[in-house]
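K.L.:
Just the structure for this:
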Amino acid sequence: MADHVGQQLGNYRLVKLLGRGGFAEVYLAEHTRLGMKAAIKLLHTHLSSDETSTFQREARTIAELKHAHIVRVLDYDVQESTPFLVLDYASNGSLRQKHPSGRRLPLDLVVDYVNQIAGALLYAHERKIIHRDVKPENILLDEEGRLLLSDFGIATIAHSTSSMSTEAAIGTLAYMAPEQIQGKPRPASDQYALAVMVYHWLTGLLPFSGSSAELIAQHLGATVPSLCTKLPELPEEVEQVVLTALSKDPQQRFGSVQAFARALAAAQVSPAAFTEEQTIQVSKQALEAPTRQANPAAVAPTRANARDPHLLPSLRRWPKHKGMLDPLLTGDA
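P.N.:
Below you'll find the model as predicted:
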């Protein structure tokens, strides 16, 4: 594959290749007059005139996303039939680089990450935009360590400007919800992908692994391995929240990605259980750990969450809190 370092796209000169993915290459670029740095995402496709119009329409929609936890699109264009996006440059890399596979993260850090990502996703979902490829590689860090969700719509743009079937799955299989595998993504698909990341961060292992065919079969039909079996000190309430967000049926997940984030924060009943990042050895025994079926979501009731319409059914189902919910609902607590 050609390296485009030194090439000029619009007002930007490509300085350094930062990475390659299935849909695009990313370059560090410099504005030829202003000297400002940016990231250029060069898509792996050549467009016809009709496809150029589609790209510009999709890119304009993404560029309109303005949120504290979403990477800004500064510009977009097509040069010699090749589409590209100009993005804010996040100099601190991605969460994949910060936390390599096999690392367990402290629960309080995971809750903080989920709150930030969920805010960005909810903002997009309210505007009828589904990310479709939520994964650690697409979550960047700014100079203050704030999370920035990137690649909104990149997979969709590549899909819509190619000869792929409109029902083809878009995204990364390890994080892909069952309905997305079947070509029917929805906002709950992003919630599922975020829950896969939470599972990975907490246990150091992905819930499912194997070949593409094996991953598809597991996402569609296999029981999610128990988190508490891999991590006995994890509060059971946290496990139930994660397993709810990983439900095969999107209707059985939380009503919104924000409701998932709130439920996870509410279930954080024992933050001292593990507070330092740990490195683990991934063994065959760990991968084959016993599984158990998820019960209805377990969420500890608080005044803040008791009135949340998305959390209320889960709160009512959790027997440990029977008798505790009424004061929260009536405001007497």
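
K.L.:
Only C-alpha atoms from now on, for both contacts and neighbour counts.
P.N.:
OK.

K.L.:
How many neighbouring residues does residue 43 have?
P.N.:
Per other Cα atoms under 10 Å, the neighbour tally for residue 43 reads 22.

K.L.:
Report the separation between it and residue 215.
P.N.:
To residue 215, residue 43 is 26 Å away according to Cα to Cα, to the nearest Å.

K.L.:
With residue 129 instead?
P.N.:
26 Å.

K.L.:
Likewise for residue 73?
P.N.:
32 Å.

K.L.:
cool, and residue 26?
P.N.:
Applying Cα to Cα to residue 26 and residue 215 gives a distance of 27 Å.

K.L.:
before we move on, what about residue 15?
P.N.:
For residue 15, the distance to residue 215 - Cα to Cα - is 37 Å.

K.L.:
Please apply the same query to residue 178.
P.N.:
Counting by Cα to Cα, the separation of residue 178 from residue 215 is 10 Å.

K.L.:
In terms of neighbours, single out the busier of these two.
P.N.:
Neighbours per residue, other Cα under 10 Å: of residue 178 and residue 215, the larger number sits with residue 178, 24 against 19.

K.L.:
which residue sits closest to residue 63 in space, ignoring its chain neighbours?
P.N.:
Distances taken as Cα to Cα, 6 or more residues apart in numbering place residue 73 nearest to residue 63, at 4.9 Å, with adjacent residues excluded.

K.L.:
Same question for residue 250.
P.N.:
According to Cα to Cα, 6+ apart, the nearest residue to residue 250 is residue 188 (5.8 Å).

K.L.:
And residue 215, by the same measure?
P.N.:
Nearest one to residue 215, counting by Cα to Cα, 6+ apart, is residue 209 at 6.0 Å.

K.L.:
I'd like the structure of this one too, to check against the first:
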Amino acid sequence: MNNLFPNNIPQLMQVLEDWEYSRLKGEKLPLEYFTNQCPEYSEQIRRCITMLEDMDWLMEPVPISRYANIVDANSSLNSNFEQEYNACCKEFGYQLIEPIGYGGSGQIWKAEGLGGMPVAIKIISLDNKLSMKEIRALDLFKTIRHPHLLSIFGFWFKNNKLWIASELADNNLYEIHQSYLDRGDSGIPFSLLIKYFAEAAEAIDFLNLQKHRLLSGLDSFVQHGDIKLHNLLMAGNSIKLGDFGLARCIGPETNNHSGYFTTAYAPPEYFEGKTFPASDQYSLAISYVRLRAGAFPFSDKPSEVIASARFRTPDLSKIPSSERPHLEKALARNPRERWPDCKSFVRALKHCAT
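P.N.:
Prediction:
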């Protein structure tokens, strides 16, 4: 993996952009079509495209309203669909209410548990390549508890699907930010933003820096592996870190990882086949910049992210100057040069307002 990036970055980027354009048009061109454009880097191109294909299902969850023309609540097809799902849930003490999102990881439904307790039910086909990652994550998180981690209540297998019952969040930081913009504000006020990120930092440090006893009996540090705005959830008045499907056990340095990050939030070491405890911190910093500046500090185009990950410099021009050094440290290319923990990083940002 260390030779993933050739020196001729513009040439590689052009090939990856051609691949991305063909994918968006729905064309199914063979891999050789792209490797033949630059034969001297055919192996790097093959690995980059494979990585992009693996990341393709890491789309953001889409609200059910986007599917109004596909899923008609009054249709007999959807009625049968709900009856089947409700039968699977009632057996385990849950009543489905309504679908609230779709994404590469499956479907999410609002439901009720015993005593009318609101819960979220995530449904993943066992044919989905993500299902084994979700099952592995359940070993990590079924026994881990923290005030700022979304709680998992239980899971079961039925009709070739994995069903996960968890705490129901109200919304996520992306949606909260959008609600402020819709009202004509510039975004989440700084005091609230820092509060939310301080709570997220607590949860990330809890996972990254403390050993946890897993269901398997092993003790291990844990990496979330997919910190992003859509996984920073609001439940009540506090942030809860959610969606643990990409979480994994880690050491001081993990080589040949089998996990994924969402491309726009992925640290450069990920593209070299490594992850560190500070990899989640990098993604948290990307999330902060996205809200504070209104844009990502790098291009979020997958082909450009992969091609330039080792060389890119963050654009922090829309961030207040007093905050930039702290963000530059959290976004350091070398993970060993980042903050020792996420709480120190967010604390430094908070002091910029005092």
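
K.L.:
What does the superposition give as a TM-score?
P.N.:
With the length set by TM-score structural alignment, normalised by the length of structure 1, the two chains reach a TM-score of 0.67; 249 aligned residues with a Cα RMSD of 2.7 Å.

K.L.:
where's the residue nearest to residue 63 of structure 1 relative to residue 85 of structure 1, distance?
P.N.:
Taking Cα to Cα, one finds residue 73 of structure 1 at 7 Å from residue 85 of structure 1.

K.L.:
Who has more neighbours out of these two?
P.N.:
residue 73 (24 against 20).

K.L.:
Validate this expectation: residue 156 of structure 2 resides in a strand.
P.N.:
Yes: assessed by DSSP: H, G, I helix; E, B strand; the rest coil, residue 156 of structure 2 belongs to a strand.

K.L.:
Now which residue in structure 1 aligns to it?
P.N.:
Using TM-score structural alignment, the equivalent of residue 156 of structure 2 in structure 1 is residue 77.

K.L.:
and that match, what does it touch?
P.N.:
Counting by Cα atoms under 8 Å, 6 or more residues apart in numbering, residue 77 of structure 1 makes contact with 10, 56, 83, 84, 85.

K.L.:
measure it to residue 330 of structure 1 for me?
P.N.:
55 Å.

K.L.:
The host helix or strand of residue 12 of structure 2 maps to which residues in structure 1?
P.N.:
In the assignment (DSSP states H and E), residue 12 of structure 2 maps to helix 9-24. Under TM-score structural alignment, helix 9-24 of structure 2 has no counterpart anywhere in structure 1.

K.L.:
returning to that earlier point: determine which two of the contacts of residue 77 of structure 1 are furthest apart.
P.N.:
Using Cα to Cα, those span at most 15.0 Å, a distance reached by 10 and 56.

K.L.:
pretty sure residue 181 of structure 2 is touching residue 175, no?
P.N.:
No: Residue 181 of structure 2 sits out of contact with residue 175 when judged by Cα atoms under 8 Å, with a separation of 9.8 Å.

K.L.:
Show the contacting residues for the most centrally placed residue in structure 1.
P.N.:
Nearest residue to the geometric centre of structure 1 (Cα atoms, centre = their mean): residue 134, 2.9 Å. Each residue near residue 134 of structure 1 by Cα under 8 Å, 6+ apart is listed here: 175, 190, 193, 194.

K.L.:
Can you find the partner of it in structure 2?
P.N.:
Residue 134 of structure 1 maps onto residue 227 in structure 2, by TM-score structural alignment.

K.L.:
and its match, which of the three is it?
P.N.:
Once three-state DSSP is applied, residue 227 of structure 2 turns out coil.

K.L.:
Tell me how many other residues surround the closest residue in space to residue 97 of structure 1 that isn't next to it in sequence.
P.N.:
Residue nearest to residue 97 of structure 1 in three dimensions, not counting chain neighbours: residue 137, with 7.8 Å by Cα to Cα, 6+ apart. If you count neighbours by other Cα under 10 Å, residue 137 of structure 1 ends up with 17.

K.L.:
show me what contacts residue 137 of structure 1?
P.N.:
Residues counted as contacts of residue 137 of structure 1 (Cα under 8 Å, 6+ apart) are 94, 95, 96, 97.

K.L.:
Now intersect those with the helices, please.
P.N.:
Judged by DSSP state H, the subset of the contacts of residue 137 of structure 1 located in helices is 95, 96, 97.

K.L.:
in structure 2, which spans are strands?
P.N.:
62-63, 95-103, 106-112, 118-125, 152-158, 161-167, 171-172, 212-213, 219-223, 232-235, 238-241, 248-250, 254-255, 274-275 (DSSP state E).

K.L.:
out of the ones in helices among the contacts of residue 137 of structure 1, which are buried?
P.N.:
Neighbour counting over these (16 or more other Cα atoms under 10 Å) leaves residue 95 as the buried ones.

K.L.:
and residue 314 of structure 1, what element?
P.N.:
With DSSP H and E as criterion, residue 314 of structure 1 is part of helix 312-317.

K.L.:
What span of structure 2 is that helix aligned with?
P.N.:
Per TM-score structural alignment, helix 312-317 of structure 1 has no counterpart in structure 2.
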